[in-house]
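S.K.: Just a sequence and a predicted model for now, questions to come.
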Amino acid sequence: MTTESLFKPYTLGPLTLANRFVMAPLTRNRAGAGLVPNELAATYYAQRASAGLLITEATQVSAQAQGYQDTPGLYTPAQVEGWRKVTDAVHAKGGHIFAQLWHVGRVSHVDLQPGAAAPVAPSAIRAGTKTFVNNSFVDVSEPRALALDELPGIVNDFRLAAANAMAAGFDGVEIHGANGYLLEQFIKDGVNQRTDAYGGSIENRARLLLEVTAAVVKEIGAERTGVRISPVSPANGISCSDPQPQYNYIVDQLSALGIVYLHVVEGATGGPRDVAEFDYDALRTRFKQTYLANNGYDLDLASARLAEGKADLFAFGRLFISNPDLVERLKVGAPLAAPNMATLYGGGAEGYTDYPVLAAVSSN
């Protein structure tokens, strides 16, 4: 199998994707007043609509779910309307787009929380990481443990955000169960020290993610629902003593729910693929729908994994920031532009919507 197979259409549930390239979710911290996506966001995503699938920047399901400055939400009418402009722009270009739904849990700061409250977590264990607030990176705040009777509300927040995503014209949603945020905080025993039905055993620690997924599936359909996991990534100070059986169980349950894809960060998020020993092929075998592979992929690795039947779709992250026409550049073997690291987070059009496409480059 050659690289040509990556550029052929792929059926994802009810959608026919133009190719097997997926734009990974990328936080850019550019939401406007009310944490509403602005006109620049519509331009930004439409510029990248040649990807088979776009997954939005992580989008909070409630005010409590916010962990970084100027990240968008999907829990107010104004936010839904803002996202509608984005989805309309992407669909006008023939693209498909899913909204990534998150709750950051303990990876937050009191300045971002309603009433300056403490961030929430499965257990009151502070994360050894920083967040972006007041235009700078600072240590996260000390969290408080969620009470048992608060957890149905978290589930409902995800359900409502999924319904709002459909109202905003999205083709589906991705539940963020990775990178050290709330749902993964419950999964991993380095953070979750609970002794109730949501802590202790593999089944208990997986419970919140599975309840959220089941609620979203019931609300919008399994064919519109994906889930992202990162079994061994140490992102945001997360750890798990024995991830293989934990994630074998989770993936068995997610497969049974019939979700349309499983998005797997293989290795450390944005870092080494071999950060810890883990059998990703075991997840691929267990999951009966589409397997979306993420982390460190280039054209050759994606081609090899596809030829081996190890994955179906392939996520590319920062290269989509600086190459809005990444798929075309990969297809013709054109040079790839490097992102401006100084403009990744916050700001305006610079480093966001002003990266040129091949036609503009060749005409200069």
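M.R.: Okay, I see it.
S.K.: From now on I want contacts and neighbour counts done on CA atoms only, so please keep to that.
M.R.: OK.
S.K.: Summarise which helices and strands the strand or helix carrying residue 228 is packed against.
M.R.: According to DSSP states H and E, residue 228 maps onto strand 225-229. Contacts defined by 3 or more C-alpha pairs under 8 Å, 6 or more residues apart in numbering; DSSP states H and E place strand 225-229 against strand 172-177, helix 202-220, strand 261-265.
S.K.: Pick the most buried one from the ones you listed.
M.R.: Most buried of those, by mean neighbour count (mean count of other C-alpha atoms under 10 Å): strand 172-177, with a mean of 26.
S.K.: And the contacts of it?
M.R.: With contacts defined as C-alpha atoms under 8 Å, 6 or more residues apart in numbering, strand 172-177 is touched by 55, 58, 97-103, 162, 165-166, 183-184, 209, 213, 220, 223-230.
S.K.: now the next helix or strand after it: how far from the chain's centre is it?
M.R.: Using DSSP H and E, the helix or strand that follows strand 172-177 in sequence is helix 182-187. Put simply, helix 182-187 sits 14 Å off its chain's centre (C-alpha atoms, centre = their mean, to the nearest Å).
S.K.: what about versus this one:
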Amino acid sequence: MSKFQFDLHKTDGRARTGTIHTPRGEIRTPAFMPVGTAATVKAMLPESVRATGADILLGNTYHLMLRPTAERIDRLGGLHRFMNWERPILTDSGGFQVMSLAGLRKLTEHGVTFKSHIDGSKHELTPERSMEIQRLLGSDIVMCFDECPALPADKNRIAESMELSMRWAKRSREAFGDRPGHALFGIQQGGLEEDLRGQSAQALQDIGFEGYAVGGLAVGEGQEAMFGCLDYAPEQLPVDKPRYLMGVGKPDDIVGAVKRGIDMMDCVLPSRSGRTGQCFTRHGVVNIKNARHSDDPRPLDAACTCPACSNYSRAYLHHVFRAQEMISGMLLTWHNLHYFQELMSDMRAAIAAGTFAQFEAKFHADRAQGDIEPL
């Protein structure tokens, strides 16, 4: 397929399953996108990421523009070739990282000037520059440049930020131009204010995008507030376009988001947790560094088919984590990514079968049981 297209196959309540078609392959939704911040999913080979079931990866505009630079990646054949991932890639706009990572930053109508967290060098990001960087990277799904205020913030501040983001969305659309096979997603803002979210959604639809993201959540507001917003925000966006919840999240966040009509998510959690000894299983989170695992010959999760669970004991995983061996991060990250992708696959099957409510009940019941008893 030479163009970008979204086919919605089935809904169950507000949960949806479908396929995003791109020239580089299909993305099955609901989709979880592993984060490859600096052109790598930490501790994983690209082929291993694919083996977990991932259809698409996320790359990071802010990090890649600073090092090794978008211009260098372009000279070397683009991001897909550079990192040996031939399937679709989504790149974020850099806006969130500028807010959270950059040194002294100055925000104007034109854009943001900031100091690199790596070497203190000065840079500017504007909607036009963000589009240029993402074009040089060659990403399949490009995010428009926005401003993401930290919550909580007062309504006037959130409204000003949302309106600025909508003006930047229009400039992003104009700068993106005509790029067949590539998609530009608009980002809905408005904090936890339903009326502002509605205004943002309308402004984005007036501009017109290939997909729409719910932005400005998972920034410290808590799950209850996030779900409260997701009870209406996805419904404000077009039915026939993909809906992407940025930066989410924990397994129960993901299930709750899909239940409320979200199609795509990304988060560093499975890889970051893998490196710190946290393992996601059907029965909740297992902390492999705990001493209770040191003599346990059983697998992390007997029902899991990932290499960590198929070939190694809890005792071994505990040992290599305590010894700070590299294989620890590799195995635990693989396990976590496998678990996240299996969760998505199970949800796609449940929505297709019309049994999402039963799936959700079992998901929560299994987690409530907790980990297996120590030996």
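M.R.: Received, thanks. Since we're looking at a predicted model, the values are computed, not measured.
S.K.: Superposing both, give me the TM-score.
M.R.: TM-score of the superposed chains, computed with TM-score structural alignment, normalised by the length of the first structure, equals 0.54; 275 aligned residues with a C-alpha RMSD of 5.4 Å.
S.K.: and residue 298 of the first structure, which of the helices and strands packed on strand 225-229 of the first structure is closest to it?
M.R.: The stretch from these with the least distance to residue 298 of the first structure (C-alpha to C-alpha) is strand 261-265; that distance is 14.4 Å.
S.K.: mind listing what's buried in the helix or strand just after the closest one?
M.R.: Sequence order places helix 280-286 as the next helix or strand after strand 261-265 of the first structure, per DSSP H and E. Judged by neighbour count (16 or more other C-alpha atoms under 10 Å), helix 280-286 of the first structure contains these buried residues: 280, 283, 284, 286.
S.K.: re earlier: mean deviation of the strand holding residue 228 of the first structure from the second structure?
M.R.: In the superposition against the second structure, strand 225-229 of the first structure averages 3.5 Å from its aligned positions (mean C-alpha distance after the TM-score superposition for the first structure).
S.K.: Can you pull out the residues in contact with that strand?
M.R.: Applying C-alpha under 8 Å, 6+ apart, the contact partners of strand 225-229 of the first structure are 172-179, 184, 213, 216-217, 259-265.
S.K.: If we use 7 Å, what do you get?
M.R.: 172-178, 217, 259-265 (C-alpha atoms under 7 Å, 6 or more residues apart in numbering).
S.K.: Next: stretch 255-271 of the first structure.
M.R.: Outside stretch 255-271 of the first structure, the residues within contact range by C-alpha under 7 Å, 6+ apart are 12-13, 214, 222-230, 232-235, 273-276, 287-295.
S.K.: try it again with 6 Å
M.R.: Contact partners of stretch 255-271 of the first structure, identified using C-alpha atoms under 6 Å, 6 or more residues apart in numbering, comprise 222-223, 225-230, 232-233, 273-275, 287-295.
S.K.: Among the residues you listed, name the buried ones.
M.R.: The neighbour count (16+ other C-alpha under 10 Å) marks 222-223, 225-230, 232-233, 273, 287-295 as buried among those.
S.K.: Skip the chain neighbours and tell me the closest residue to residue 287 of the second structure.
M.R.: With sequence-adjacent residues excluded and distances taken as C-alpha to C-alpha, 6 or more residues apart in numbering, residue 287 of the second structure is closest to residue 278, at 4.8 Å.
S.K.: got a list of what the equivalent of residue 170 of the second structure over in the first structure touches?
M.R.: Taking TM-score structural alignment, residue 170 of the second structure has residue 210 as its aligned residue in the first structure. By C-alpha under 6 Å, 6+ apart, no residues touch residue 210 of the first structure.
S.K.: repeat that with 8 Å
M.R.: Residues near residue 210 of the first structure by C-alpha under 8 Å, 6+ apart: 250, 253, 254.
S.K.: quick one: what's aligned to the last one in the second structure?
M.R.: In the second structure, the residue matched to residue 254 of the first structure (TM-score structural alignment) is residue 204.
S.K.: Buried ones in the next helix-or-strand element following the strand holding residue 228 of the first structure, by neighbour count?
M.R.: Scanning forward in sequence from strand 225-229 of the first structure by DSSP H and E, the next helix or strand is helix 243-257. Across helix 243-257 of the first structure, burial judged by 16+ other C-alpha under 10 Å covers 243, 244, 246, 247, 248, 249, 250, 251, 253, 254, 255, 257.
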